[in-house]
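Participant: okay, here's the prediction I keep looking at, along with the sequence it came from:
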Amino acid sequence: MYRTLEDFLAHWRQESAMTLQVFEMLTDESLDQQITSQNRTLGRLGWHLTVTLDEMMGHTGLKFEAARFGSPVPNTAKEIADAYRVSSEAMIKAMQEQWTDATLQEERNMYGDNWTISQVLTTLVLHQTHHRGQMTVLMRQAGLKVPGLYGPAMEEWAAMGAPVPEV
């Protein structure tokens, strides 16, 4: 959990940069990739991460312009990446203007329970990480390269002249 706003913002900047790395490797053709017809497509997952900024932060009372929860999935990878970038930057700016460290200890109703804003922010990051992982699997299935996020990806090991670890 975050104790200061700057702790969250520093972590968010890193995490959102990794999400943008994933988004920027998507192609328009890859957006329809899915495991089964009952699962979200790669494009829908990307859009879900984008509009979740509006949805989750809406519960906290933070006011900022963002891609709206419930809006349709765009048709292009660029539109998804651009909307995520703009929404994330607007969220950061709004937090800096509207919140203090003390705000993180305030409670809000989240899905029928009371969470501190710090808990909401922690969940926001974990939620993004969870779906970003799903996206990387779909990207591989779609034949796309995957960026190394918390360590080198397969192609990055090769570029370093190192074998891909088996364990």
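Facilitator: Nice, I can see it.
Participant: for the rest of this, base every contact and every neighbour count on C-alpha atoms.
Facilitator: OK.
Participant: tell me the contacts of the most centrally placed residue in the chain?
Facilitator: Closest residue to the average C-alpha location of the chain: residue 128 at 3.9 Å, with CA atoms, centre = their mean. By CA atoms under 8 Å, 6 or more residues apart in numbering, the contact list for residue 128 reads 19, 49.
Participant: putting a second one here so we can go through both:
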Amino acid sequence: MVLEYLKQEFEQEVGNTRKLLQAVPAKDIDYKPSDLSWTMGELAQHIATIYYWYVGTLTQNEYDLAADRLERGDVRDIEATKDLFERNVLAAREALNALTEEALGQEWTMKFGDRVLLGPLPRGIVTRGFLFNHIYHHRGEMIVYLRATGNKVPGLYGPTYEDSKG
């Protein structure tokens, strides 16, 4: 039952993420709010990359980020980032659809080489916290970037401020 809810949420939120990435304008791709922040292009690419992590999280008990070789493309090319997102969503959906309720309870660990970054934790907790919530966090940042640069923020859960000023 939990798995079915996760699948439904995944599909709904993929649409919201797509709307947000489509709102990223090429003209502001180098914007960043501070020297410590990512550029808008780097943030967009990170959001697209999180969907790639679904496969390692949902199909492996130990996921080593150091062993991953994802070709991301140029962070200054928003079209390449949107293509990356779409490819990663297809793979993520496939991994999520192959998952079982039993697998949600299995222990999972994220590593970078020999260093443990996260876990061991039940895969279901990791799916919610590391995958789903991680995307939502960075989407919130992207909304701030869009507003700071004077761009329209798409409605993800209803009308936005800009929509009410029509």
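Facilitator: Perfect, thanks for sending it. Predicted, not measured: the structure shown is a model, and the values here were computed from it.
Participant: need the TM-score between these chains.
Facilitator: In this superposition the chains share a TM-score of 0.81, using TM-score structural alignment, normalised by the length of structure 2; 152 aligned residues with a CA RMSD of 2.2 Å.
Participant: which residues in structure 2 form strands?
Facilitator: Under the criterion DSSP state E, structure 2 contains strands at 62-64, 107-112, 115-122.
Participant: for residue 98 of structure 1, see how far away the residue nearest to the centre of structure 1 is.
Facilitator: Residue 128 of structure 1 sits at a distance of 23 Å from residue 98 of structure 1 (criterion: CA to CA, to the nearest Å).
Participant: next one: residue 45 of structure 1
Facilitator: To residue 98 of structure 1, residue 45 of structure 1 is 29 Å away according to CA to CA.
Participant: more crowded one of these two?
Facilitator: The residue with more neighbours, out of residue 45 of structure 1 and residue 98, is residue 45; 20 against 12, by other CA atoms under 10 Å.
Participant: which residues touch the more buried one?
Facilitator: By CA under 8 Å, 6+ apart, residue 45 of structure 1 lies in contact with 131, 135.
Participant: what is the equivalent residue in structure 2 for it?
Facilitator: Matched to structure 2 by TM-score structural alignment, residue 45 of structure 1 sits across from residue 43.
Participant: its match and residue 133 of structure 2, how far apart?
Facilitator: Residue 43 of structure 2 sits 15 Å away from residue 133 of structure 2, going by CA to CA.
Participant: tally of neighbours for residue 32 of structure 1?
Facilitator: Around residue 32 of structure 1 there are 15 residues (other CA under 10 Å).
Participant: that one -> structure 2?
Facilitator: Residue 32 of structure 1 maps onto residue 30 in structure 2, by TM-score structural alignment.
Participant: which residues touch the spatially closest residue to that match that is not a sequence neighbour?
Facilitator: Leaving aside its chain neighbours, residue 30 of structure 2 sits nearest to residue 39 (5.2 Å; criterion: CA to CA, 6 or more residues apart in numbering). Taking CA under 8 Å, 6+ apart, we find residue 39 of structure 2 in contact with 29-33.
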